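1. just coords:
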């Protein structure tokens, strides 16, 4: 019997990972018929949540849900993997900047399989605005300029996940280069399925085996919507911003209001940062060509090019009127959400009253 292949899709964040994971989940049953497995904890559960929790547990992290919600998930993932033959795909982008000891554990835990690492990469002109927005959605308070200043020194978590050579040197230390697969995110308006087809090539999957398309994406915000969230974060303490209920409420607001459908101008990289972004792209490309990793797509997709001639020095300046409009939309959704939720005190009171009535009738 041929050796099981395990494809570890480790990111990077903001490279279509949400879409790919959801499409794998939607087509999991059909893929199984072709010997391709996207493990789940149990039938009818959300496999994308299972993969997230497995990654958290592996990394020793506890966020994105109730305390302890990920405990034991990596061990459960391993059990699911070992029950299968053929191809197994494990996917979550928080794995990209994993420390050396965690990577060594993965390699040891999966030593009975042929391990492949899949890493998707995108040009920095699109990647940096997306990363800043995502950090704000997760509760950060920094301005885009402050984020960029730190990014150029490699300090934010996102930059550790985006550093293609560093990530793949760490994950590929014990693997031959042909088992390191770099999927480039295409530039411009191309075939909407092109990125998916590239992932399928990296995974060794026929795209026709997964016909159900995903409607999920981690959509970007506009400048006004992002600034509104950033200002909201400044008014909230860290404890509040780090709770699962806060994340749920913010996601509800983004899903149900215009905030999540970007009505204002998109966030753009200021022209002063293009040279650095281009330098990073050339460093990544040189490394990939020198090492000889398997490139699915075109390394030229990672180049940023020159800033548009009409791009202002500060393309993300936002007017108060736009922020007010975004705030009204957000407040409307939050008010409806609050009104739809039961009052805990009333629920408790009703239960006590009913219990007292039962006691009187005895």
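-> On my side now, so go ahead. Source: prediction; values computed, not measured. Residues are numbered from 1 along each chain as shown.
2. hey, let's count contacts and neighbours off CA atoms from now on
-> OK.
3. Okay, buried residues for the helix or strand hosting residue 195 please.
-> Assigned by DSSP states H and E, residue 195 belongs to helix 194-203. Buried positions in helix 194-203, judged by neighbour count with 16 or more other C-alpha atoms under 10 Å: 195-203.
4. Redo those residues as JSON lines? Include distance to residue 329.
-> Shown next, in JSON lines, are those (distance: C-alpha to C-alpha, whole Å):
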{"residue": "195", "distance to residue 329": "33"}
{"residue": "196", "distance to residue 329": "33"}
{"residue": "197", "distance to residue 329": "37"}
{"residue": "198", "distance to residue 329": "37"}
{"residue": "199", "distance to residue 329": "36"}
{"residue": "200", "distance to residue 329": "39"}
{"residue": "201", "distance to residue 329": "41"}
{"residue": "202", "distance to residue 329": "41"}
{"residue": "203", "distance to residue 329": "41"}
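5. Nearest to residue 354, out of those residues: which one, please.
-> residue 196 (55.2 Å; C-alpha to C-alpha).
6. What distance do you get for the closest one to residue 221?
-> In this view, residue 196 and residue 221 are 23 Å apart by C-alpha to C-alpha, to the nearest Å.
7. for the strand or helix carrying residue 357, packing partners?
-> Assigned by DSSP H and E, residue 357 belongs to helix 344-360. On a contact count with 3 or more C-alpha pairs under 8 Å, 6 or more residues apart in numbering; DSSP states H and E, helix 344-360 meets no helix or strand.
8. got another, please set it beside the one above:
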């Protein structure tokens, strides 16, 4: 029976990928220290889609939430389950998850990042998941109170939806440090919450996960709109568009023009941040970091992708086509290599037979 289970449920765009990479790369060392990551990265993701009963669950998935919970229960020490998609569970789904892990001591971990950086990151992530809405429309809907789905995936609601299911001393809020802070600070905060002894994990620099530039993300948004019903979310889109266009081309593009919320909404975002901090300050939980880090440290003046002219979009589209041609050529050469090797081997074999 597991002693403690740490459920890291989100929020999205709070350094989750970096923390998860450290955990999984050090899985064997953690296991020797008595801390289990059950299953695999894919298992945690598949269990999340099962728990949430999402319509885009991959039909080929083999892991369910109950299977993951059973593997956790069989471990005699501590367990970590981590997937930022868990934060989107309903109250009923979250209750089921926590109940399934009993009688272990369940801890809930939620991370929080300032809204100035969160808004454009969440919108971009949505476009990279096949959304077609413009940034200004997204922000406008949030501003007018018409985008409840966004708030359901934010730190405050996630922490309270999941945290209300466990005692106050088992609710953990980790704040994401300001930009420019050494990358290992975020990891150290997670490690302290989970109880990972210092020196157990080898800490590497976070993997490159570049943000797309304003022109590149606008090209992708328009491609999504033009796709119609082709390559639906989630698996078909990841296998084709994410793999061949986003990962192989757009991430490697110049991405010259950064984008952001826009100076016109600075006052609104700062006011939201103050209200967010006040609400969290009144919620009983353990904070690792400082709530003041949820207030934007700087307010940049980067433009919205909606402000770009057609010439900038055209240039990014042409560069993307050139990149796709290179990707197609590389894939062709990879496919041809085994056939070339087979022909050479066959010729060599025929030569040996003639020599005899």
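-> Alright, I've got the coordinates. Being a predicted model, the structure only gives us computed values, none of them experimental.
9. quick one: TM-score?
-> Once superposed, the chains reach a TM-score of 0.85 (TM-score structural alignment, normalised by the length of the second structure), with 332 aligned residues with a C-alpha RMSD of 2.6 Å.
10. follow-up on the earlier one: where does the helix holding residue 195 of the first structure end up in the second structure?
-> Mapping helix 194-203 of the first structure onto the second structure (TM-score structural alignment) gives residues 185-194.
11. Pull the residues that contact that stretch.
-> Applying C-alpha atoms under 8 Å, 6 or more residues apart in numbering, the contact partners of stretch 185-194 of the second structure are 6, 15, 19, 80, 172, 174, 176-177, 197, 288-289.
12. Please name the nearest non-neighbouring residue to residue 305 of the first structure.
-> Nearest residue to residue 305 of the first structure, sequence neighbours excluded (C-alpha to C-alpha, 6 or more residues apart in numbering): residue 278, at 6.9 Å.
13. Hmm, I typed the wrong one, I wanted residue 256 of the first structure.
-> residue 333 (6.7 Å).
14. ok, that neighbour - how many residues close by?
-> Neighbourhood size, residue 333 of the first structure [other C-alpha atoms under 10 Å]: 20.
15. show me what contacts it?
-> Contacts of residue 333 of the first structure (C-alpha under 8 Å, 6+ apart): 253, 256-257.
16. what about it, which helix or strand?
-> Element membership of residue 333 of the first structure, judged by DSSP H and E, is helix 320-340.
17. ditto for residue 115 of the first structure
-> strand 114-121.
18. Report all helices and strands that the helix or strand just after that strand contacts.
-> Note on strand 114-121 of the first structure: by DSSP H and E, the next helix or strand toward the C-terminus is helix 124-137. The elements that helix 124-137 of the first structure packs onto, with contact taken as 3+ C-alpha pairs under 8 Å, 6+ apart, are helix 144-151, helix 223-235, helix 274-291.
19. Could you give the residue range in the second structure aligned to the longest one?
-> Put plainly, it is helix 274-291 of the first structure. Using TM-score structural alignment, helix 274-291 of the first structure pairs with 266-283 in the second structure.
20. Give the buried residues for that stretch.
-> Quick answer for stretch 266-283 of the second structure (16+ other C-alpha under 10 Å): 266, 269-270, 272-273, 276-277, 280, 283.
21. on that earlier part again, of the helices and strands packed on helix 124-137 of the first structure, which approaches residue 30 of the first structure most closely?
-> Nearest to residue 30 of the first structure, of these and by C-alpha to C-alpha, is helix 274-291 at 33.8 Å.
22. What angle do helix 124-137 and that closest one make with each other?
-> 110 degrees (axes from the mean of the first three to the mean of the last three C-alpha atoms, to 10 degrees).
23. what is the orientation angle of helix 274-291 of the first structure with strand 114-121?
-> Using the same axes, to 10 degrees: helix 274-291 of the first structure against strand 114-121 is 160 degrees.
24. now helix 274-291 of the first structure, how far from the chain's geometric center?
-> 23 Å (C-alpha atoms, centre = their mean, to the nearest Å).
25. For that helix, name the packing helices and strands.
-> Using 3+ C-alpha pairs under 8 Å, 6+ apart: helix 274-291 of the first structure touches helix 124-137, helix 164-171.
26. what about it, how far off from the second structure?
-> Superposing on the second structure and averaging over aligned pairs (mean C-alpha distance after the TM-score superposition for the first structure), helix 274-291 of the first structure comes out at 2.0 Å.
27. and the gap between residue 192 of the second structure and residue 204 of the second structure?
-> From residue 192 of the second structure to residue 204 of the second structure the distance is 18 Å (C-alpha to C-alpha).
28. on that earlier part again, write a PyMOL command that selects only the buried members of the contacts of stretch 185-194 of the second structure.
-> Applying 16+ other C-alpha under 10 Å to those leaves a buried subset, and the PyMOL line that selects it is:
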select buried, resi 6+15+19+80+172+174+176+177+288+289
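29. Kindly reformat the contacts of stretch 185-194 of the second structure as a markdown table containing distance to residue 115 of the second structure.
-> Putting the contacts of stretch 185-194 of the second structure into a markdown table (distance: C-alpha to C-alpha, whole Å) gives the following:
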| residue | distance to residue 115 of the second structure |
| --- | --- |
| 6 | 25 |
| 15 | 14 |
| 19 | 20 |
| 80 | 27 |
| 172 | 19 |
| 174 | 15 |
| 176 | 11 |
| 177 | 13 |
| 197 | 32 |
| 288 | 18 |
| 289 | 16 |
